[in-house]
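Asker: Sequence and predicted structure are below.
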Amino acid sequence: MCSAKRLGLLIAAAILAYCSTALAAPTSINILTGGASGVYYPLGMSLSELYREGIPEATTSVRATKASVENLNLLQIARGQLAFALGDSVADAWKGDQDAGFRAPRDRLRAIAGIYPNYIQIVASQASGIHSLEELRGKRISVGAPRSGTELNARAILKAAGLTYADLGQVEFKPYAESVELIEKGQLDATLQSAGLGMAAIRDLAERMPITFVAIPRHVVTRIGGSAYQSGIIPAGTYKGQSQDIETATISNVLVSQTSVSEAVAYQMTKLLFENLERLAEAHPAARGIRLEQAIDGLPIPLHPGAERFYREAGLLR
């Protein structure tokens, strides 16, 4: 009996020592975000600070990228430990959808949390005369970087509205900041952006010139199909000069890790995320949409074991 008891104590001590060593050993956390004028980047910077302060011996960095598709491909080859991505892109990566930019299934991906929703935000200069999706025909529009999450969203929205790139007068594949700069210069009529509410690029454009928000009606969202896309509202007053609610499509964002990240580190990343939501909201108001009770709803890939451990402790999993 004494030997069995002692053996149990030794095993427990070994497990504790292993977990402590896993956290105490130098840990590199590279966070993959998006363009510097979007929402992913400031939230990534805030998470980087939280992890550097809260995870023993952690060194953190933030990388600006073309967002979802690039991030998920980099995670697959362990070129990052945490990434922001759109839910539909995560699902495409897991399947290995070549048309979406994934040559093979990205089977090393593991979910940390479902976070805030992205809103498809289509803005046009008032001078363009664009007020509806149909009026994008023959116009000059930017749809995000090629095969980025935003560009994949643009394809889905336009197809559901009965439009293709060929129906547009000119298609540019530019990130947030360049797109709004070209609108301000009169070289583009509109841009489609997929981001959290209050994104800096659109906010700055609205401050500098009159713009029009183009609605995406509920019936168009329904035509897209798939649970990743839901109807939503950009509330009146989100941007200067926006006096009415705007119907649009929303897509959930997911924080994603990968299999080479230890359970101990993934647990701490998840825990620190939900313990510091107010601090994240100071970095960008989109973080106010993050809810613990919704964190595991509809995830298109398996949870990381470290995140799963946190959710069991939080009572979301049994």
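Answerer: On my side now, so go ahead.

Asker: C-alpha from now on. contacts and neighbour counts both.
Answerer: Will do.

Asker: quick one, strands of the stretch 201-318 of the chain?
Answerer: Per DSSP state E, counting those that start in this stretch, the stretch 201-318 of the chain carries strands over the ranges 211-214, 229-234, 246-258.

Asker: between the ones you listed, which gets nearest to residue 78?
Answerer: strand 246-258 (7.2 Å; Cα to Cα).

Asker: okay, the angle between that closest one and strand 229-234?
Answerer: If you take axes from the mean of the first three to the mean of the last three Cα atoms, to 10 degrees, strand 246-258 sits at 120 degrees to strand 229-234.

Asker: so how many other residues sit close to residue 131?
Answerer: Neighbourhood size, residue 131 [other Cα atoms under 10 Å]: 16.

Asker: Check the gap between it and residue 181 for me.
Answerer: Applying Cα to Cα, to the nearest Å, the value for residue 131 to residue 181 is 20 Å.

Asker: what's the answer for residue 239, then?
Answerer: 17 Å.

Asker: okay, these two: which has more neighbours?
Answerer: residue 239 (21 against 15).

Asker: Tally up the residues packed near the spatially closest residue to that one that is not a sequence neighbour, please.
Answerer: Leaving aside its sequence neighbours, residue 239 sits nearest to residue 203 (Cα to Cα, 6 or more residues apart in numbering; 5.8 Å). A count of nearby residues for residue 203, using other Cα under 10 Å, gives 14.

Asker: Correct me if wrong: residue 157 contacts residue 220.
Answerer: Yes. Counting by Cα atoms under 8 Å, residue 157 does reach residue 220; the two are 7.4 Å apart.

Asker: Between these two, point out the one with more neighbours.
Answerer: residue 157 (23 against 20).

Asker: Over to the more buried one. Which of the three states is it?
Answerer: helix (DSSP: H, G, I helix; E, B strand; the rest coil).

Asker: for it, what are its contacts?
Answerer: Applying Cα atoms under 8 Å, 6 or more residues apart in numbering, we find residue 157 in contact with 220, 221, 224.

Asker: Please tell me how far it sits from residue 229.
Answerer: Taking Cα to Cα, one finds residue 157 at 10 Å from residue 229.

Asker: likewise residue 206?
Answerer: Counting by Cα to Cα - residue 206 and residue 229 are separated by 26 Å.

Asker: Give me the more crowded residue out of these two.
Answerer: residue 229 (25 against 20).

Asker: Report how far apart the opening and closing residues of stretch 307-318 are.
Answerer: 13 Å.

Asker: So which residues make contact with that stretch?
Answerer: Here stretch 307-318 makes contact (Cα under 8 Å, 6+ apart) with 111, 112, 113, 263, 266, 267, 270, 271, 293.

Asker: and those, which are buried?
Answerer: For those, a burial check counting by 16 or more other Cα atoms under 10 Å picks out 111, 112, 113, 263, 266, 267, 270, 271.

Asker: Looks to me like the third one is in a helix.
Answerer: Right, the one you point to is residue 113. No. Using three-state DSSP, the assignment for residue 113 is strand, not a helix.

Asker: what about versus this one:
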Amino acid sequence: MELTRRALLGLGLGSVALAALAGCGQRDAAPALRLACGERGGTYLQFGENFRDRLDARRPGAVRVVETEGSADNVDLLRRGDADLGLCLADLAAERADGLQAVGRVYQNYLQCLVRADSGLTDAAQLAGLTVSIGAPGSGAAVAARRVIESGDPGRWPRTRQLPLRAALDALEARELDAVFFSGGVPIPELVDRPPATPLRLLDLDEPADRLAQDWPEFYRPVEIAAGVYPEQGEARTVGIANLLLVRPDVAADAVRLLVDVLVDEAPRLVPPGSLGVQYLTESSLIDTAPLELHPGALAAYRSRYG
């Protein structure tokens, strides 16, 4: 059940737990928390590095960033105890993150479908019979991408592959793929840092975006991407998906409280400059982590801030 602001204010941890939190600054420095992020060139990793840098200013070495393939990989690492924190799309968290908790709902990803500018493709229905990448094997993009694909005629679904972002973009330019789905901020850092030699543009996902929002309103909503975010791209409609910062339940409450402090106080410095999708990184939305419960340390931190 989604945790509302009113419900949060009505919850408490008890005087003993709060007293323990008050003395947390006197403890010896804990080992660095391992934050599972995403691929080099993606928004997850850039967000994680920004988050680590802001934490370092308060408690040096508090967090170590781990490169991964994305949401699914992050959940697996958390379950195995090979990571303490991890970024994850909310739709995948609902399927696979049982037993984990959340620090907050941080920002919004965009499901994006890139095609070559000269392809002539204008909507998702035209992908029928073509070959598309739906994200790296360990990414979370595949959940929403498959739902977009499967919203069309079952007899006309495209052939799918799962490639890491850079490999998928190279294959798209080489005409080995017809489209590349991925999830991230807009623009994706990889395309800013390494502009493609072949002009690319976003495919409009207008119809499937409405269908996903109707079928899974707790996870998806239609969003607009302005013309010119990528060269050769006009206005496009696509799917917005919330990101959660997940945490293992055994992470210390005082460490989680520090994470919340940075998420709230440093919000403008966490999402990469120029990226869209920052509307979720606000005090009022951070607590809405359905389908997962907040970690008790996060609960205490939000409660103290909200009075």
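Answerer: On my side now, so go ahead. It should be emphasised that the depicted structure is a prediction, and the values quoted were computed from it without experimental measurement.

Asker: picking up where we left off before, using JSON lines, please lay out the contacts of stretch 307-318 of the first structure together with distance to residue 167 of the first structure.
Answerer: Converted to JSON lines, these look like this (distance: Cα to Cα, whole Å):
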{"residue": "111", "distance to residue 167 of the first structure": "37"}
{"residue": "112", "distance to residue 167 of the first structure": "39"}
{"residue": "113", "distance to residue 167 of the first structure": "38"}
{"residue": "263", "distance to residue 167 of the first structure": "49"}
{"residue": "266", "distance to residue 167 of the first structure": "45"}
{"residue": "267", "distance to residue 167 of the first structure": "48"}
{"residue": "270", "distance to residue 167 of the first structure": "44"}
{"residue": "271", "distance to residue 167 of the first structure": "47"}
{"residue": "293", "distance to residue 167 of the first structure": "42"}
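
Asker: Identify the farthest-apart pair in the residues you listed.
Answerer: Within the contacts of stretch 307-318 of the first structure, 263 and 293 form the most distant pair, 21.4 Å apart (Cα to Cα).

Asker: shared neighbours of residue 157 and residue 229 of the first structure, anything?
Answerer: With Cα under 8 Å, 6+ apart as the test, residue 157 of the first structure and residue 229 both reach residue 221.

Asker: Do a quick rundown of the strands in the stretch 1-150 of the second structure.
Answerer: 33-36, 63-66, 85-89, 101-116, 131-133.

Asker: most packed of those?
Answerer: Across the strands of the stretch 1-150 of the second structure, averaging neighbours per residue (mean count of other Cα atoms under 10 Å) puts strand 85-89 on top, at a mean of 30.

Asker: Now do the same contact list for the most centrally placed residue in the second structure.
Answerer: With distances taken as Cα atoms, centre = their mean, residue 243 lies nearest the centre of the second structure, 3.7 Å away. Contacts for residue 243 of the second structure (Cα under 8 Å, 6+ apart) come out as 87, 88, 89, 90, 105, 106, 107, 108, 109.

Asker: Trace it over to the first structure, please.
Answerer: Matched to the first structure by TM-score structural alignment, residue 243 of the second structure sits across from residue 253.

Asker: Please apply the same query to residue 136 of the second structure.
Answerer: By TM-score structural alignment, residue 136 of the second structure lines up with residue 145.

Asker: That match contacts residue 68, doesn't it?
Answerer: No. Between residue 145 of the first structure and residue 68 there is no contact under Cα under 8 Å: 10.6 Å.

Asker: higher neighbour count, the two?
Answerer: residue 68 (29 against 17).

Asker: What range does the strand or helix carrying residue 183 of the second structure cover in the first structure?
Answerer: Under the criterion of DSSP states H and E, residue 183 of the second structure resides in strand 179-184. Aligned by TM-score structural alignment, strand 179-184 of the second structure falls on residues 190-195 of the first structure.

Asker: Same check on stretch 252-259 of the second structure?
Answerer: Under the criterion TM-score structural alignment, stretch 252-259 of the second structure matches residues 262-269.

Asker: all helices of the second structure, in order?
Answerer: For the second structure, the helices defined by DSSP state H occupy 5-9, 15-22, 43-56, 71-80, 90-96, 141-149, 165-173, 189-193, 206-215, 253-265, 267-270, 283-286, 296-305.

Asker: Identify whichever of those helices lies nearest to residue 65 of the second structure.
Answerer: Evaluated with Cα to Cα, the helices of the second structure place helix 43-56 nearest to residue 65 of the second structure, the distance being 6.5 Å.

Asker: hmm, back to that, out of the contacts of stretch 307-318 of the first structure, which one sits closest to residue 72 of the first structure?
Answerer: Nearest to residue 72 of the first structure among these, with distances taken as Cα to Cα, is residue 111, at 11.3 Å.

Asker: What are the neighbouring residues in contact with the closest one?
Answerer: Contacts of residue 111 of the first structure by Cα under 8 Å, 6+ apart are 254, 255, 256, 257, 258, 299, 301, 302, 303, 304, 307.

Asker: And the furthest pair within these?
Answerer: Largest pairwise distance in the contacts of residue 111 of the first structure, by Cα to Cα, is 14.7 Å, between 258 and 299.

Asker: between these two, which one's more packed in?
Answerer: Using other Cα under 10 Å as the criterion, residue 258 of the first structure and residue 299 rank with residue 258 on top: 27 against 21.

Asker: any idea how far that one is from residue 168 of the first structure?
Answerer: From residue 258 of the first structure to residue 168 of the first structure the distance is 39 Å (Cα to Cα).

Asker: Likewise for residue 17 of the first structure?
Answerer: Counting by Cα to Cα, the gap from residue 17 of the first structure to residue 168 of the first structure is 61 Å.

Asker: how long is stretch 123-138 of the first structure end to end?
Answerer: OK, stretch 123-138 of the first structure end separation, Cα to Cα: 16 Å.

Asker: Ok, stretch 186-204 of the first structure next?
Answerer: 16 Å.

Asker: Show residues contacting that stretch.
Answerer: The contact list for stretch 186-204 of the first structure (Cα under 8 Å, 6+ apart) reads 37-39, 116-125, 128, 139-144, 149-150, 153-154, 176-177, 179-180, 182-183, 234, 238-240, 285-286.

Asker: How about stretch 64-78 of the first structure?
Answerer: With Cα under 8 Å, 6+ apart, stretch 64-78 of the first structure has contacts from 32-36, 41, 80-86, 89-90, 93, 100-102, 106-109, 145, 147-149, 175, 257-258, 260.
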